[in-house]
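> Show me the folded form of this:
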Amino acid sequence: MDIEQKSIITEEFKDITNNDMHIIDAIGIGEPQNMSAIARKLSVTMGTLTTSMNQLVKKGYVVRNRSEKDRRVVYIRLTERGERAYQHHARFHHEMVEAAISGLNPEEMTTVAQLLLRLKEFFLSYKD
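As a prediction, the model looks like this:
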């Protein structure tokens, strides 16, 4: 996490944290996401997400819009600045994966894929 923090928090994005970057990643590019969907993706409470979202709004990375159908529902979308941060974070992860798998032969790639699937299953089944 420390290495990721140092790599993705550049001069342009020095006003946000690694945690903020993961919230931006959970929002994604495209259709606006509602707050509860983002909270579920991140496994955080609505209160925790709201606190972080307030800061991201102030810093110009996201905007909030209320649903026209149900005013209780708040949709979040990235601003242009938020989309740049999203792309920057995605590039870091792409480069990390490329560095990890470069030079592997097909058999090694299969082994890595199996390992990652097992790790995913562990995380999905893990209970506190």
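> Could you use CA atoms for every contact and neighbour count after this?
OK.
> Okay, and the residue in the chain sticking out farthest from the centre sits in which element?
The centre of the chain is farthest from one residue, residue 107, which by Cα atoms, centre = their mean lies 30.6 Å away. Under the criterion of DSSP states H and E, residue 107 resides in helix 106-125.
> Here is a second sequence; please produce its structure as well for comparison:
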Amino acid sequence: MDKENQLKLSIRDLYKKIAWINKKMEKSLAGYTSSEVHCIEYIERTADPNVTKLAEFFYMTRGAISKMTKKLIKKGVIESYQKLENKKEVYFRLTEKGKEVYRIHEALHQEFEERDKKVFEQMTEEQYEAISYFVEMYSSHLDEEIKKQGKSIKE
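Next comes the predicted model:
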């Protein structure tokens, strides 16, 4: 097997292992999809989050975000609001229930970071730079391929 295919297989294998070992998060946040939890996280960390900001961040359509935020409102974890000076735009914020989901998610992230710390502490600056360069280069390449197909990842 050539280097390129070996690297691709290694990346897929790494992704599968991370997903498997992080099943604890799924159990702790049962009833919420990964997208919903990350939407909750984004809403908590972003000033004046709205459908447009969420769609851009998650590379999803505004329609898909509207659907997800309606589900989150129904679950009681977010609520919508409008500003006095702008009655047209709808924004989102977490409810107390949403803040609890956010806290659980953050605690699990901290636990995972602590678990994986020993690997990242061993990496040199050059290794970080090489990996970062590869990820950015590959991501840009995929962006160009998406454009060639006349699409946007946000569609």
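> quick revisit: list of residues touching the helix holding residue 107 of structure 1?
Contacts to helix 106-125 of structure 1, defined as Cα atoms under 8 Å, 6 or more residues apart in numbering, come from residues residue 101.
> just how off-centre is it within its chain?
21 Å (Cα atoms, centre = their mean, to the nearest Å).
> quick one: contacts for the spatially most central residue of structure 1?
Nearest to the geometric centre of structure 1 sits residue 25, at 2.4 Å (Cα atoms, centre = their mean). Contacts of residue 25 of structure 1 were listed using Cα under 8 Å, 6+ apart, and they are 86, 89, 90.
> before we move on, what about residue 53 of structure 1?
residue 62.
> Starting from residue 102 of structure 1, give me the distance back to it.
For residue 53 of structure 1, the distance to residue 102 of structure 1 equals 37 Å [Cα to Cα, to the nearest Å].
> what do you get for residue 92 of structure 1?
For residue 92 of structure 1 relative to residue 102 of structure 1 (Cα to Cα), the value is 15 Å.
> With neighbour numbers in mind, choose between the two.
residue 92 (14 against 9; other Cα atoms under 10 Å).
> Now check structure 2 for the residue matching that one.
Structural alignment (TM-score structural alignment) places residue 92 of structure 1 against residue 108 in structure 2.
> Any chance of CSV for the contacts of residue 25 of structure 1, columns secondary structure?
Compiled in CSV, the contacts of residue 25 of structure 1 are given as follows (DSSP: H, G, I helix; E, B strand; the rest coil):
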residue, secondary structure
86, helix
89, helix
90, helix
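> Most neighbours among these, which one is it?
residue 86 (22 neighbours).
> list the contacts for that residue?
21, 24, 25, 28, 29.
> And the third one, what's its match in structure 2?
Right, the one you point to is residue 25 of structure 1. Aligned partner of residue 25 of structure 1 by TM-score structural alignment: residue 41.
> just checking, residue 23 of structure 1 touches residue 42?
Yes: Residue 23 of structure 1 is within contact range of residue 42, at 7.5 Å (criterion: Cα atoms under 8 Å).
> For these two, indicate the residue with more neighbours.
residue 23 (20 against 14).
> tell me which element that one falls in.
Here residue 23 of structure 1 is assigned to helix 18-27, by DSSP H and E.
> mean deviation (superposed) between the longest strand anywhere in structure 2 and structure 1, please.
Using DSSP state E, we find that the single longest strand of structure 2 is strand 86-94. Following superposition, strand 86-94 of structure 2 is found to deviate from structure 1 by 1.1 Å on average (mean Cα distance after the TM-score superposition for structure 1).
> in structure 1, what residues pair with that strand?
Strand 86-94 of structure 2 maps onto residues 70-78 of structure 1, going by TM-score structural alignment.
> In the matching stretch, which residues are buried?
Of all the residues in stretch 70-78 of structure 1, those buried under the rule 16 or more other Cα atoms under 10 Å are 74, 75, 76, 77, 78.
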